[in-house]
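Asker: How does the following fold in three dimensions:
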Amino acid sequence: MIHSTAIIDSGAKLGKGVSVGPYTIIHANVIIGDDTQIGSHCELGVPSALSGGAPLVIGKSSLIRSHSVFYEGSEFGEKLSTGHRVTVREKTRAGDGFQIGTLGDIQGHCTIGDYVKFHSNVHIGQHSTIGNYVWIFPYVVLTNDPHPPSEVMMGVTIEDFAAIATMSIVLPGVTVKSGALVGAHSSVNRTVEPDTVVAGSPAKFICNTSDIKLKDGSGNSAYPWRKRFHRGYPEAAVAAWVAEFASA
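Answerer: Take a look at the predicted model:
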């Protein structure tokens, strides 16, 4: 399960059934849950003065693909999944079922909820707060410096069930509220209200999410998306969503 070329510090704690690929380095201050798969050429638990001495904790049944780098001082729930060449800095906290696409970059000091999905090439600035069941699509950037370069950091907040479409930028201190949709190629410089659609640069209100119809000929509303899209989510969450909309 451990490739002969892997370098694993004796202080690292690996659970049962953990596999480690060729040329991967696991430092001392690392805890890896049972049945986790780690690909080749990864580096886990990179020492950092910014970690406060906290370990890197990877929950059980996770999948970390090749060339990914995680600093010490972060903690992830069960079933973390990454693409290739992911970088995650210290003091990132994420719940269960977190997905980070290829070339994802999380700059640390972030809080991320359960079953959040990042596509490839997503950049998350420090002090971002992301809720549960959020979708962030390719090349999205969450920023944090209102007048760069400076020592001021104003993290972005993305609430539950929101979706940020490809190549969008969310500016420092902005909140995207629950169930909102940010259209592709947008620059968001102010609060996005719940269950609304904004788009453009600067982003402006377009409509309510419930006004968007599925392009399948049914005429049904595309949003809230949890009413119709359940793939990859835990049974308990799906059951709650079904009950929510059955009584609506």
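
Asker: hey, let's count contacts and neighbours off CA atoms from now on
Answerer: Noted.

Asker: And the helices in this structure?
Answerer: For the chain, applying DSSP state H gives helices covering 235-246.

Asker: Might you report the residue contacts of I38?
Answerer: If you count contacts by C-alpha atoms under 8 Å, 6 or more residues apart in numbering, I38 has them with 18-21, 63-66.

Asker: could you redo these as TSV and give each row distance to K177 and neighbour count?
Answerer: Output for these, formatted as TSV (distance: C-alpha to C-alpha, whole Å; neighbours: other C-alpha atoms under 10 Å):
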residue	distance to K177	neighbour count
V18	38	18
S19	39	17
V20	39	25
G21	40	20
L63	30	21
I64	30	26
R65	32	21
S66	34	22
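
Asker: Could you dump those residues into JSON lines with distance to G183 added?
Answerer: Output for the contacts of I38, formatted as JSON lines (distance: C-alpha to C-alpha, whole Å):
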{"residue": "V18", "distance to G183": "40"}
{"residue": "S19", "distance to G183": "40"}
{"residue": "V20", "distance to G183": "39"}
{"residue": "G21", "distance to G183": "39"}
{"residue": "L63", "distance to G183": "30"}
{"residue": "I64", "distance to G183": "30"}
{"residue": "R65", "distance to G183": "30"}
{"residue": "S66", "distance to G183": "31"}
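
Asker: closest to R226 among the residues you listed?
Answerer: R226 has its nearest neighbour among those in L63, at 25.1 Å by C-alpha to C-alpha.

Asker: Wait, the closest one touches T82, no?
Answerer: Yes: contact criterion C-alpha atoms under 8 Å: L63 and T82 qualify, at 6.4 Å.

Asker: Now the second one, please; I'll put the structures next to each other:
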Amino acid sequence: MIHATAIVDPKAELDSSVTVGPYTVIGAGVRIGAGTSVGPHCVIEGPTTVGRDNKIFQFASLGAAPQDKKYAGEPTQLIVGDRNTIREFCTMNRGTVQDDGITALGDDNWIMAYVHLAHDCKVGNRVIMANNAQLAGHVHVGDWAILGGFTAVHQFVHIGAHSMTGLGSILFQDLPPFIMAAGNTAEARSFNLEGLKRRGFTPEQLNAVKQMYRLLYRRGLTVDQAQIEMAGLQASHPEARDTIQLMLDFLKTATRGIIR
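Answerer: Next up is the predicted model:
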């Protein structure tokens, strides 16, 4: 299952079902779970943990040292979950001790060619990142988010669950859940109606998201005023309490301000 031209360090741990393509290099401290395939000409450096049933295409670089001038060789990590597709020329760096030391990619993500995850990024589950989407250090991406091609995200920005960016978007501030944004610099355009329908959101949940979008972007309210109004929506939309709470929790923890 390991091509004769691949180089696998004796201190790497690969499940017996892992396949490794020609000329790939896997270093010490790398652990790869069952069913994962690693294509040709990849480099995976440790400490890195890769879960089960991932498909890593040719020329990917995972687990390299962070591109941070403060990095001094500390034993930080990259952790990749299960069932991810990682396409050609993707780069994912380990974390730094200035954060929690971990760069993490969750489960069931679709990561297209030339995507970059910088140090200390946290990407959730079922995220789609189109070609050349680029995350600077310490960026967090929520579940089900979709980043359009050539999206660039400033360090420490948080991107909410079920949000979406258009082609070539530049994000300097946090993007709330459910919101669609585009432009340089990115501005809110609408809410992700079609995506939410496909994920089974009920009419009441969709109506709550629509109301929250209007409060944030159409009523001329401050973010604090919008949050007060959103809290009131939970009483009138009991089936959407969790949906509304997701937005409220995000707004309470936003540190860079939100895209308006």
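
Asker: now, which of the contacts of I38 of the first structure sits nearest G95 of the first structure?
Answerer: Distances from G95 of the first structure to the contacts of I38 of the first structure, taken by C-alpha to C-alpha, are shortest for L63, at 14.6 Å.

Asker: After alignment, which residue of the second structure pairs with that closest one?
Answerer: Residue pairing (TM-score structural alignment): L63 of the first structure is matched to K55 of the second structure.

Asker: residues contacting that match?
Answerer: K55 of the second structure touches 36-39, 83-87, counting by C-alpha under 8 Å, 6+ apart.

Asker: mind checking how far it is from R87 of the second structure?
Answerer: K55 of the second structure sits 8 Å away from R87 of the second structure, taking C-alpha to C-alpha, to the nearest Å as the criterion.

Asker: quick one: stretch 75-83 of the first structure aligns where in the second structure?
Answerer: Counting by TM-score structural alignment, stretch 75-83 of the first structure sits on residues 79-87 of the second structure.

Asker: Any idea how far that stretch is from the middle of the chain?
Answerer: 11 Å (C-alpha atoms, centre = their mean, to the nearest Å).

Asker: quick one: the strands in the stretch 151-260 of the second structure?
Answerer: For the stretch 151-260 of the second structure, strands defined by DSSP state E, counting those that start in this stretch occupy the ranges 152-153, 158-159, 164-165, 170-171, 179-183, 186-191.

Asker: Burial-wise, tell me which of the ones you listed comes out on top.
Answerer: strand 158-159 (a mean of 30; mean count of other C-alpha atoms under 10 Å).

Asker: ok, residues contacting that strand?
Answerer: Contacts for strand 158-159 of the second structure (C-alpha under 8 Å, 6+ apart): 139-142, 145, 173-177, 254.

Asker: if I pick the residue sitting nearest the centre point of the second structure, what's in contact with it?
Answerer: Centroid-nearest residue in the second structure: V123, 2.8 Å away (criterion: C-alpha atoms, centre = their mean). Contacts for V123 of the second structure were tallied using C-alpha under 8 Å, 6+ apart; they are 104-106, 140-143.

Asker: which one in the first structure is aligned with it?
Answerer: With TM-score structural alignment as the criterion, V123 of the second structure pairs with I112.

Asker: measure that match to G77 of the first structure for me?
Answerer: Separation of I112 of the first structure from G77 of the first structure (C-alpha to C-alpha): 10 Å.

Asker: do H84 of the first structure as well
Answerer: Taking C-alpha to C-alpha, one finds H84 of the first structure at 19 Å from G77 of the first structure.

Asker: Mind putting the contacts of strand 158-159 of the second structure into CSV with neighbour count and distance to S163 of the second structure?
Answerer: Shown next, in CSV, are these (neighbours: other C-alpha atoms under 10 Å; distance: C-alpha to C-alpha, whole Å):
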residue, neighbour count, distance to S163 of the second structure
V139, 22, 15
H140, 22, 12
V141, 25, 9
G142, 21, 8
A145, 28, 5
Q173, 23, 14
D174, 25, 11
L175, 30, 7
P176, 30, 7
P177, 28, 5
A254, 17, 15
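
Asker: Dump these to JSON lines, plus distance to L248 of the second structure.
Answerer: Shown next, in JSON lines, are those (distance: C-alpha to C-alpha, whole Å):
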{"residue": "V139", "distance to L248 of the second structure": "19"}
{"residue": "H140", "distance to L248 of the second structure": "17"}
{"residue": "V141", "distance to L248 of the second structure": "17"}
{"residue": "G142", "distance to L248 of the second structure": "14"}
{"residue": "A145", "distance to L248 of the second structure": "17"}
{"residue": "Q173", "distance to L248 of the second structure": "17"}
{"residue": "D174", "distance to L248 of the second structure": "14"}
{"residue": "L175", "distance to L248 of the second structure": "13"}
{"residue": "P176", "distance to L248 of the second structure": "10"}
{"residue": "P177", "distance to L248 of the second structure": "10"}
{"residue": "A254", "distance to L248 of the second structure": "10"}
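
Asker: what two of those residues are the furthest from one another?
Answerer: Within these, two members stand farthest from each other by C-alpha to C-alpha: A145 and A254, at 16.7 Å.

Asker: before we move on, the earlier item: shared neighbours of I112 and G77 of the first structure, anything?
Answerer: Counting by C-alpha under 8 Å, 6+ apart, the shared contacts of I112 of the first structure and G77 are 94-95.

Asker: burial count for G83 of the first structure?
Answerer: Under the neighbour criterion other C-alpha atoms under 10 Å, G83 of the first structure is assigned a count of 20.

Asker: From F245 of the first structure, how far out is it?
Answerer: Distance, G83 of the first structure to F245 of the first structure, using C-alpha to C-alpha: 33 Å.

Asker: And G101 of the first structure, by the same measure?
Answerer: Distance from G101 of the first structure to F245 of the first structure, by C-alpha to C-alpha: 30 Å.
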